[in-house]
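>>> Build me a model:
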Amino acid sequence: MYKYILRRLLQMIPVLLGSTFIIFAMVFALPGDPTAGMCGERGCPPAFVAKFRQEHNLNDPLLVQYGKYMVNVAQGDLGTNFRDIKVSDELKQRYPTTVRLAAMAILFETLIGILAGVLAGIRKGKFIDNLVLVSTLFVISVPVFVIGATLQYYLGVKLGLFPVTVSSSATFYELLLPAFVLGSSSIAYVARLTRTNLVENLRADYLRTAIAKGLTKRRAVGVHALRNSLIPVVTFIGADFGGLLAGAIITERIFNIQGVGGYLFTGIHNRDGVVVVGTVTVLVLVFLLANLVVDLLYGVLDPRISHD
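Next up is the predicted model:
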């Protein structure tokens, strides 16, 4: 087990380097002057521009810039944005809110998605199965910003059941509606994935044999069939956690949440490459760690899978 974890951690290093380099190159290779608009309509003085470019290593070749950046990242320094504020300090303030939002979205998609998938799987061809298939297809086809704006208007403005925007404290109640919106598409995918795998396992020989030997259908389905059906679902949910952290940009903008997504959007809008690269670096690292946890859970769900 420990050798497997160490091997996976070592495999993360080239993935992290490759992904961050691509993002770094894409951000800092864009044409234009990052100091444009920082000093008003007249433009910044040449002395300020020269000092700015020197402080942010903008005069160096791309590989040199990236090398200096990664040396600082290895020391825990994600750089200083163009407003002389440390990116790590900003992320420390915003990350707890986004993590709570993503965790609540994961909880919604796990509970609602798996429950809907199980009901559709054991009632294949019945009303509940058709209802789940049609509703999930509808949710998948509608963009997240449409779902968010619609629920915000009807549940927030019209009915007053939820806050329209989220305050700086970002309480559990305030994040309920944004979390559901963020995880809405994932709920549909989890439901369809659970239903498909459960239907396939219900036709398996081992399940029919277990029932023929006297095992109750409820236990055969709830313990054996569902457990084997959850392996691809866990894979999707684990990979989706990193995606939800990055995909929270739209949801955080709709509900005015002061999280990582809004910070990343501001960095892109202001062409602040340090903010964009630093935020994406953390997101990539979280995504890789989430996938490692998912791989370790395989052995819990299926004892046949060994990590030795």
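
>>> Only C-alpha atoms from now on, for both contacts and neighbour counts.
Noted.

>>> my guess is residue 58 meets residue 65, correct?
Yes: using Cα atoms under 8 Å, residue 58 is in contact with residue 65, at 7.3 Å.

>>> Quick check: buried residues in whichever strand or helix holds residue 179?
Assessed by DSSP states H and E, residue 179 sits inside helix 172-202. For helix 172-202, a neighbour-count test (16 or more other Cα atoms under 10 Å) marks 174-199, 201-202 as buried.

>>> From the contact counts, what lies against it?
helix 87-122, helix 127-141, helix 144-151, helix 226-254 (3 or more Cα pairs under 8 Å, 6 or more residues apart in numbering; DSSP states H and E).

>>> Next, format those as JSON lines and append mean neighbour count and distance to residue 13.
Formatted as JSON lines, the helices and strands packed on helix 172-202 follow (neighbours: other Cα atoms under 10 Å; distance: least, Cα to Cα, whole Å):
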{"stretch": "helix 87-122", "mean neighbour count": "21", "distance to residue 13": "20"}
{"stretch": "helix 127-141", "mean neighbour count": "15", "distance to residue 13": "34"}
{"stretch": "helix 144-151", "mean neighbour count": "17", "distance to residue 13": "33"}
{"stretch": "helix 226-254", "mean neighbour count": "20", "distance to residue 13": "17"}
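
>>> so can I have TSV of those helices showing distance to residue 163?
Below are the helices and strands packed on helix 172-202 laid out as TSV (distance: least, Cα to Cα, whole Å):
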stretch	distance to residue 163
helix 87-122	15
helix 127-141	23
helix 144-151	11
helix 226-254	12
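
>>> what's the closest of those to residue 277?
Of all those, helix 87-122 sits nearest to residue 277, with 9.8 Å by Cα to Cα.

>>> now the closest one against helix 172-202, angle please.
Helix 87-122 runs at 40 degrees relative to helix 172-202, counting by axes from the mean of the first three to the mean of the last three Cα atoms, to 10 degrees.

>>> quick check: angle from helix 87-122 to helix 226-254?
Using the same axes, to 10 degrees: helix 87-122 against helix 226-254 is 130 degrees.

>>> this one as well, want them side by side:
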Amino acid sequence: MGRYVIRRLLQMIPVVIGTTFIIYTMVWALPGDPFAGKCGDRACPPAYISMMTAEYNLDEPLLVQYGLYMVDLMQGNFGETFRGTEIVNELLQRYPTTVQLAVIAIVFELVIGIAAGVVAGLRRGGFIDNLVLVSTLVVVSIPVFVIGLVAQIVVGVQLGWLPVTYDGTVYSLILPGFVLGSLSLAYVARLMRTNLVENLRSDYVRTATAKGMPQKRVIGVHTLRNSLIPVVTFIGADFGNLLGGAIVTEGIFNIPGVGNMIFRGIRDREGATVTAAVTILVLVFLLVNLFVDLLYAALDPRIRYE
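I've put the predicted structure just below:
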């Protein structure tokens, strides 16, 4: 197990380097003036441009720029925005909100998605099964921003059950968390249902039933655990995606999270901001996937790591 973890951690190094280089190149190698509009309606003074060019090493070749940036990054220096704000401070302020939003979305996926998939799988071909398949297909077909706007109007405005914008409390993240996790929730339900139906037809299930094992134990201990492995894989990958893909949801509900920060950085061509935020998201994504891989052994004892 220890050798496996070390090997996976070493494999993260080229992934992080490759990802940050792609993001850095996409942001800084774009044509145009990176300081356009930074001084209002008038052009920036030459002294300001010279100072910013030297600070961000823009007078160096792209590979040298990236190398100098990574050296600072490995020393814990995430740089500053064009406004002079420490990027690490903004990340520390915004990241907890995005993590809370992603956790709420994952909870909805786990509770509603798995429950709907189990019920549909156990009643395959029945009314509930068809209802789950049709409803999840409808959710998958609707864009997230449409679901968000409809949820705001119906749940927030007309019914008044939940706040329509973020007010700094976890309670105000329930509605955007559901919206953020709605698409993945539908996929989890369908994935859980498919795997459960497949495992119910397996030889070990028929053998356990023939030996007189109670049906609850056959489903709860054996069938359900094996069916959860693909679902856990999907949810682990989805958690990383939720941390970086909440831009639309955070915009609809006015949430000051990392997604909002990345969008603003892309819009304003804040290369250091975008690269730093994406680097953190990549690291979290890789660590979550490592945790998911280690969780396989708990779900299925046949899985072992050498």
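
>>> Out of the helices and strands packed on helix 172-202 of structure 1, which gets nearest to residue 279 of structure 1?
Across those, closest to residue 279 of structure 1 is helix 87-122 (Cα to Cα), at 7.6 Å.

>>> just checking, what packs against that closest one?
Packed against helix 87-122 of structure 1 by the contact rule (3+ Cα pairs under 8 Å, 6+ apart) you find helix 127-141, helix 172-202, helix 226-254, helix 260-269, helix 273-301.

>>> So which of the ones you listed is nearest residue 96 of structure 1?
Closest to residue 96 of structure 1 of those is helix 260-269 (Cα to Cα; 9.0 Å).

>>> what's the mean deviation for that closest one versus structure 2?
When structure 2 is superposed, helix 260-269 of structure 1 averages 0.8 Å from its matched positions, counting by mean Cα distance after the TM-score superposition for structure 1.

>>> Test my guess that residue 260 of structure 2 contacts residue 250.
Yes: in this structure, residue 260 of structure 2 is within contact of residue 250 by Cα under 8 Å, at 6.2 Å.

>>> got a list of contacts for stretch 17-24 of structure 2?
Identification of contacts with stretch 17-24 of structure 2 by Cα atoms under 8 Å, 6 or more residues apart in numbering yields 66, 271, 274-275, 278-279, 282.

>>> go with 7 Å
The contact list for stretch 17-24 of structure 2 (Cα atoms under 7 Å, 6 or more residues apart in numbering) reads 66, 271, 275, 279.

>>> Pull the contacting residues for the second one.
Counting by Cα under 7 Å, 6+ apart, residue 271 of structure 2 makes contact with 24, 27-28.

>>> any idea what it aligns with in structure 1?
In structure 1, residue 271 of structure 2 lines up with residue 273, judged by TM-score structural alignment.

>>> still on that earlier bit, redo the helices and strands packed on helix 87-122 of structure 1 as JSON lines? Include distance to residue 52 of structure 1.
Compiled in JSON lines, these are given as follows (distance: least, Cα to Cα, whole Å):
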{"stretch": "helix 127-141", "distance to residue 52 of structure 1": "45"}
{"stretch": "helix 172-202", "distance to residue 52 of structure 1": "38"}
{"stretch": "helix 226-254", "distance to residue 52 of structure 1": "28"}
{"stretch": "helix 260-269", "distance to residue 52 of structure 1": "17"}
{"stretch": "helix 273-301", "distance to residue 52 of structure 1": "13"}
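
>>> Tell me which of these lies nearest to residue 54 of structure 1.
Of all these, helix 273-301 comes closest under Cα to Cα, at 14.2 Å.

>>> and the closest one, how far from structure 2 on average?
Looks like 0.6 Å for helix 273-301 of structure 1 (mean Cα distance after the TM-score superposition for structure 1).

>>> Report the contact partners of the corresponding residue of structure 1 for residue 210 of structure 2.
Correspondence of residue 210 of structure 2 to structure 1, assessed by TM-score structural alignment: residue 212. Residues near residue 212 of structure 1 by Cα under 7 Å, 6+ apart: none.

>>> re the thing from before, mapped onto structure 1, which of the contacts of residue 271 of structure 2 hold?
Mapping these onto structure 1 (both residues aligned by TM-score structural alignment, their matches' Cα atoms under 7 Å) leaves 27-28 still in contact.

>>> Buried ones only from the contacts of residue 271 of structure 2, please, as a ChimeraX command.
Applying 16+ other Cα under 10 Å to these, the buried members can be selected in ChimeraX as follows:
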select :24,27,28
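
>>> Now intersect the contacts of residue 271 of structure 2 with the helices, please.
24, 27-28 (DSSP state H).

>>> just those residues now: which is nearest residue 114 of structure 2?
The nearest one, if we look at these relative to residue 114 of structure 2 and count by Cα to Cα, is residue 24, at 38.5 Å.

>>> Need the counterpart of the closest one in structure 1.
In structure 1, residue 24 of structure 2 lands on residue 24 (TM-score structural alignment).

>>> Much appreciated, bye for now.
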